[in-house]
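Colleague: turn this into a model:
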Amino acid sequence: MRIALLYLVVLLLEIYGSTAYHRPLVWITKPLLMPLLMYLAYQKGIKDKWLYVALVGSWLGDIFLMLDGQFFPGLVSFLFAHIAYIILFKPYYTFSFIPIFLLALITSAYLIFLLPHIPLEMKWPVITYCSVITGMGIMASSLDLKSKKWITLGALLFILSDSLIAYNKFFQSLPYSAFFIMGTYGAAQYLILKGWSKKDFA
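Modeller: This next block holds a predicted model:
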């Protein structure tokens, strides 16, 4: 079975397990997602170490977020994953004002909406995290690569997934939250990898 197809199957099983509150299924499937993508990256001949660092950080974040009371370690793990993506993208980055303006505006508006609902001790960690993931999105959408569209779409879906996590945790519970959060997250990681595997200068 192709690794990409296996990844999709495992992702769908994880979404089902999360939606149906079938914790044993989630504990089996969720920790498999990032290792499958790492193996897929290896199969595709990707040698950029920062991509693997980003996937390892995401894998740790996935595990922490499965555990009760481990939201902050999960946040830190994904923070390092996004920093790794920024480092990965940096050599191919070209300045563009529009992505900076649009993503900074959207992030600022979302933070203004959400901050009153975030506990005091979590405000600065959340602001820091939002700033870093916005930077990742800006870098992804300003790459001088032919495959930029896949990487950009992946980065935007990643931002959407994290925004849904924050909304679900700090504001109010979303119906079928696991479906939307894991669906966008799983697609995001795959699309970034897909785009990076086809990278070439525009």
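Colleague: can we go C-alpha only for contacts and neighbour counts from here?
Modeller: Noted.
Colleague: list the buried residues of the one helix or strand residue 189 maps to.
Modeller: Per DSSP states H and E: residue 189 is located in helix 177-197. For helix 177-197, a neighbour-count test (16 or more other Cα atoms under 10 Å) marks 177-197 as buried.
Colleague: tally of neighbours for the closest residue to residue 177 other than its chain neighbours?
Modeller: Nearest non-adjacent residue to residue 177, counting by Cα to Cα, 6 or more residues apart in numbering: residue 168, 7.3 Å away. Counted with other Cα atoms under 10 Å, the neighbours of residue 168 add up to 16.
Colleague: distance of residue 168 from residue 140?
Modeller: For residue 168, the distance to residue 140 (Cα to Cα, to the nearest Å) stands at 26 Å.
Colleague: name the helices or strands packed onto whichever strand or helix holds residue 55?
Modeller: Element membership for residue 55, per DSSP H and E: helix 49-66. Using 3 or more Cα pairs under 8 Å, 6 or more residues apart in numbering; DSSP states H and E, the elements in contact with helix 49-66 are helix 23-43, helix 71-89.
Colleague: which non-adjacent residue is nearest residue 90?
Modeller: Closest residue to residue 90 apart from its sequence neighbours, by Cα to Cα, 6+ apart: residue 139 at 7.1 Å.
Colleague: the one you found belongs to a helix, doesn't it?
Modeller: Yes - if the criterion is DSSP: H, G, I helix; E, B strand; the rest coil, then residue 139 is within a helix.
Colleague: mind listing what it touches?
Modeller: Applying Cα atoms under 8 Å, 6 or more residues apart in numbering, we find residue 139 in contact with 86, 89-90, 93.
Colleague: now it: how far from residue 161?
Modeller: For residue 139, the distance to residue 161 - Cα to Cα - is 18 Å.
Colleague: same check on residue 125?
Modeller: Distance from residue 125 to residue 161, by Cα to Cα: 17 Å.
Colleague: again, but for residue 168
Modeller: 11 Å.
Colleague: and what of residue 89?
Modeller: According to Cα to Cα, residue 89 stands 20 Å off from residue 161.
Colleague: now the second one, please; I'll put the structures next to each other:
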Amino acid sequence: MKLTSTEKQFSILFFIIVLFELITGSTENLKTVHYIAKPAIVVSLIFLFIKTSSLLLKSIKNLTLLALVFSLLGDILLMFVEKSPLFFTTGLIAFLLAHIMYILIFLKHRNRKKSALAFVIFLLIYASGLFYLLKDGLEEMLVPVIVYMLVILGMVTFAFLRKGNVNPLSFKLILIGAIFFMVSDSILALNKFYQPIPLSNISIMVTYSLAQYLIVLGILKLKK
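Modeller: Okay, the predicted model is just below:
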């Protein structure tokens, strides 16, 4: 993957921030620092994007920044789920809006000649298996979770439908990032509604961080 010098320098800083978040999130006496480390992941991406997106279309820039701001809001809200279930619901809404912003970006480069039938069937099989495991634990969250699942499946599908209409690097980065986002959300859902998963905080944050990193880089590569 070809990165500019700015992107290379940022990547080192970004993964240091992610490592810092993983350490503070897993260490009880560093929980206070965790409240800074976790939002710093998306904040750093916002700064990178603002600095390096001057050649992108204004609509893509604005939608990407909205997606990142909604993600940041979701990150902050989900840090307080132990205090009230409301924080989980509002965090879910924030990430739902972030996914919608990404969908709107991906739709701009949709290849209408590309069929996604086989890919969608694969996603539906995956989602059906996940829902089968989750359904008994969802209770009042049944409808919100179904809506969220449909939106993120749409986000991954429209990432796939960019094939042939954007450069190969942008396509691959965004598709892999979208899949990582789906995996991250799946682990989070399983951990919350099915059964606790060992080291779930680490697997959720690693996949989530990679998702946001790859999607933002993929959008930046549109200018190439």
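Colleague: fetch the TM-score of the aligned pair.
Modeller: Here the TM-score for the pair of chains, by TM-score structural alignment, normalised by the length of the first structure, is 0.93; 200 aligned residues with a Cα RMSD of 1.6 Å.
Colleague: residue in the second structure matching the residue nearest to residue 90 of the first structure?
Modeller: Matched by TM-score structural alignment, residue 139 of the first structure corresponds to residue 158 in the second structure.
Colleague: wait, residue 46 of the second structure touches residue 68, no?
Modeller: Yes - using Cα atoms under 8 Å, residue 46 of the second structure is in contact with residue 68, at 6.6 Å.
Colleague: centroid-nearest residue for the first structure?
Modeller: Among the residues of the first structure, the one closest to the centroid is residue 158, at 3.8 Å (Cα atoms, centre = their mean).
Colleague: looking for the alignment partner of that residue in the second structure.
Modeller: That one, residue 158 of the first structure, aligns with residue 181 by TM-score structural alignment.
Colleague: wait, what's in contact with that match?
Modeller: 207-208, 211-212.
Colleague: so which helix or strand takes in the residue nearest to the centre of the first structure?
Modeller: helix 148-166.
Colleague: mean per-residue distance, that helix versus the second structure.
Modeller: Comparison of helix 148-166 of the first structure with the second structure after fitting gives an average deviation of 0.4 Å (mean Cα distance after the TM-score superposition for the first structure).
Colleague: out of the contacts of residue 139 of the first structure, which are buried?
Modeller: Buried subset of the contacts of residue 139 of the first structure (neighbour count, 16+ other Cα under 10 Å): 86, 89, 93.
Colleague: for the residues you listed, which one is nearest residue 14 of the first structure?
Modeller: residue 86 (27.6 Å; Cα to Cα).
Colleague: quick one: map that closest one onto the second structure.
Modeller: The alignment partner of residue 86 of the first structure in the second structure, by TM-score structural alignment, is residue 103.
Colleague: that match reaches residue 157, doesn't it?
Modeller: No - between residue 103 of the second structure and residue 157 there is no contact under Cα under 8 Å: 9.0 Å.
Colleague: more neighbours, residue 46 and residue 68 of the second structure?
Modeller: A count of neighbours by other Cα under 10 Å puts residue 68 above the other of residue 46 of the second structure and residue 68, at 24 against 19.
Colleague: wait, isn't that one in contact with residue 98?
Modeller: Yes - between residue 68 of the second structure and residue 98 a contact is recorded at 6.8 Å, counting by Cα under 8 Å.
Colleague: which one is whatever residue of the first structure lines up with residue 210 of the second structure nearest to, not counting chain neighbours?
Modeller: Under the alignment (TM-score structural alignment), residue 210 of the second structure maps onto residue 187 of the first structure. In space, and not counting its chain neighbours, residue 187 of the first structure is closest to residue 154: 6.8 Å by Cα to Cα, 6+ apart.
Colleague: contacts only, for the one you found.
Modeller: Residue 154 of the first structure neighbours (Cα under 8 Å, 6+ apart): 187-192.
Colleague: again, only this time at 6 Å
Modeller: Residues in contact with residue 154 of the first structure (Cα atoms under 6 Å, 6 or more residues apart in numbering) are 188, 191-192.
Colleague: next, the buried residues of the helix holding residue 158 of the first structure.
Modeller: Across helix 148-166 of the first structure, burial judged by 16+ other Cα under 10 Å covers 148-166.
Colleague: swap in stretch 12-28 of the first structure?
Modeller: 12-19, 25-27.
Colleague: kindly report the same for stretch 26-42 of the first structure.
Modeller: Here stretch 26-42 of the first structure shows 26-27, 29-38, 40-41 as buried, counting by 16+ other Cα under 10 Å.
Colleague: that one corresponds to what range in the second structure?
Modeller: Alignment of stretch 26-42 of the first structure against the second structure: residues 34-50, by TM-score structural alignment.
Colleague: for that stretch, give me the average deviation versus the first structure.
Modeller: For stretch 34-50 of the second structure, the mean distance to aligned residues of the first structure following superposition is 1.0 Å (mean Cα distance after the TM-score superposition for the first structure).
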